[in-house]
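1. Need coordinates for the following:
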Amino acid sequence: MIRCIAIDDEPLALDIIENYISKLPELKLEGRYTNPLEALDVLNKNTVDLLFLDIQMSELSGIQLLKALPNPPVVIFTTAYQKYALEGYELDVADYLLKPIPFERFLKAVNKVKDLLSLQRNTTDQNPLKDYIFVKSDYQLVKINLDDIIYIEGLKDYVKIFAGTKPIFAHQNMKSIESKLTNDFLRIHKSYIISLKKIEAVQKNMVRIAGLELPVGEMYKEQLFKIINENS
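-> Below is the predicted model of the structure:
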């Protein structure tokens, strides 16, 4: 069962989404909201799988609401304005539905979400000794081998994963990506997680990795040097 919330400041638009959801037994509508601030409070206190989110709303835009969520669910944008498609792409939403929304197009978007959620759940259920993770990037789940990861940088609404020749941008926060990693990784700063295997040198306030000098935050020093001393 996919638990859904729909947010749109137009009640008629919500009626259409609710009607479409009722036709699909795998979807369950947990709530519908015309007030995005009320919906934001609900989302911060409860977990859902899928959010149908209008973009242009009076009190808070859908884009602003999505950026305010520290660990957002899968999102399908619904809007009457095609100009927002690019920003939706940059926010890594699952799909973008242009109003008026045909049921066939709605169904296609839901099927895409089902595939994403299925893959996410399979990844979560893996053995803790996993050697890879999946991250959501550019409308897809990308597999990354843990041994390829050099370090991860936090960038407000994204993390930037340096693995291989090209960095990967994933729409999630540092706490979320950190929970997926093994003990071979360590957070050394509010903005950096490193692979312990890739460390080249360590100083009091710096770690050199892949030829780069990354800062070590005060609150992370003790754990870092404990690991270093245990292996000296």
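2. C-alpha only now, for contacts and for neighbours.
-> Fine.
3. helix or strand right after the longest helix anywhere in the chain?
-> Criterion DSSP state H: the longest helix present in the chain is helix 103-124. Per DSSP states H and E, helix 103-124 leads on to strand 132-137 as the next helix or strand towards the C-terminus.
4. so after that following strand, what's the next helix or strand?
-> Following strand 132-137 toward the C-terminus (DSSP H and E): strand 140-145.
5. Let me see the residues that make contact with the helix or strand just after that next one.
-> Later in the chain than strand 140-145, the nearest helix or strand by DSSP H and E is strand 149-155. Around strand 149-155, the neighbours that count as contacts under C-alpha atoms under 8 Å, 6 or more residues apart in numbering are 159-164, 173-174, 190-195, 198, 209-210.
6. again with stretch 75-84
-> 50-56, 62, 88, 93-100, 109.
7. Narrow the contacts of strand 149-155 to those in strands?
-> Here DSSP state E is the test, and those give 159, 160, 161, 162, 163, 192, 193, 194, 195, 209 as lying in strands.
8. Would you convert the residues you listed into TSV that also reports neighbour count?
-> Below are the ones in strands among the contacts of strand 149-155 laid out as TSV (neighbours: other C-alpha atoms under 10 Å):
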residue	neighbour count
159	23
160	18
161	23
162	17
163	17
192	21
193	23
194	22
195	21
209	19
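9. this one next, for a side-by-side:
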Amino acid sequence: MKISCLLLDDDPLVLDLLQAYVAMTDILDVKAVFNDPLEAHRYLLNNDVQVLFSDVTMPHLSGLDLVRSLQQPPLVVLMTSYPQYAMEGFNLDVIDFLLKPISLDRFLKAVNKVASILRTSQPNGDESHDVLSGWGSFFIRTDAQFVRLHYREVLYIEALKDFTKINTADGRTHLTLVNLKNLEEQLPPGLFVRTHRSYLVNAAQIEAVSTLEVRVGGHALPLGQTYRERVTERIVNRSLIRRQQH
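-> A predicted model of the protein is given here:
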């Protein structure tokens, strides 16, 4: 099954190069091509794609601001000539960051990363699911069996030394012999957010955020100072309804 994508860059030569690369992959399905980020934004508000390949520095709206403006952005691969944007991009949970001029092998590596993430969310190759919607699933080994858990039903994951405890919305807990860092690296980016060195929380399940804690499924979990700014930016600011100035 092909991966639907949108290409965005204000340089027509870059767009030509990307489309040539796409034709070589036989896995990407280009749904739209834009050189204007505002047009791309309007398209993304009304259409679903699985991955966005976007330039960073563009007139009117940067690629970073475009991603921030979307309540549920697709998987994102950013492209730029300026490496200083990389950290800000990864703070937005982008999948990859391509430095221009973009080589074919580097582009293919990004595509492989996207495909791997989408396969994680569709382990049986069933009908397409947007990984960020949380409708995919994963297996863990617990006791003497393998247990399937759906992303949407996970509330939060807690570190217990070499184990992690996965807490689900139905009140069950599952212990698995994988540490939190290792588990986090294998989960699709964008679904879960680290709120504390010992807690990983389902972003879609967060009910409230305060200075010292987040609430999820009726549980109050600590919000570490190291993670506070990122959680506020990603969870609150992206969908905050603000008072209009008159």
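10. so stretch 8-28 of structure 2 matches what in structure 1?
-> Mapping stretch 8-28 of structure 2 onto structure 1 (TM-score structural alignment) gives residues 7-27.
11. gap between the two ends of the matching stretch?
-> By C-alpha to C-alpha, to the nearest Å, the extent of stretch 7-27 of structure 1 from end to end equals 16 Å.
12. same thing with stretch 30-49 of structure 1?
-> Start-to-end, stretch 30-49 of structure 1 (C-alpha to C-alpha) is 10 Å.
13. Give me the residues contacting that stretch.
-> Contacts of stretch 30-49 of structure 1 (C-alpha under 8 Å, 6+ apart): 2-11, 14, 57, 59-62, 65, 69, 73-74, 117.
14. And it, what's buried?
-> The neighbour-count check on stretch 30-49 of structure 1 (16 or more other C-alpha atoms under 10 Å) flags 32, 33, 34, 35, 36, 39, 40, 43, 48, 49 as buried.
15. got the buried residues for stretch 199-219 of structure 2?
-> 199-206, 209, 213-217.
16. and if you look at stretch 2-9 of structure 1?
-> 2, 4, 5, 6, 7, 8, 9.
17. Could you do stretch 94-107 of structure 2 as well?
-> Those would be 94, 95, 96, 97, 98, 99, 102, 104, 107, for stretch 94-107 of structure 2 by 16+ other C-alpha under 10 Å.
18. tell me which element the fourth one falls in.
-> When you say that, I think you mean residue 97 of structure 2. strand 96-99.
19. by contact count, what packs against that strand?
-> Counting contacts by 3 or more C-alpha pairs under 8 Å, 6 or more residues apart in numbering; DSSP states H and E, strand 96-99 of structure 2 packs against strand 75-80, helix 86-91, helix 104-121.
20. The second one vs structure 1, average offset?
-> Relative to structure 1, and after both are superposed, helix 86-91 of structure 2 has an average distance of 1.0 Å to its aligned residues, where the measure is mean C-alpha distance after the TM-score superposition for structure 1.
21. So which bits of that helix are buried?
-> 86, 89.
22. cool, and the last one?
-> Applying a neighbour-count criterion of 16+ other C-alpha under 10 Å, the buried positions in helix 104-121 of structure 2 are 104, 107, 110, 111, 114, 115, 117, 118, 119, 120, 121.
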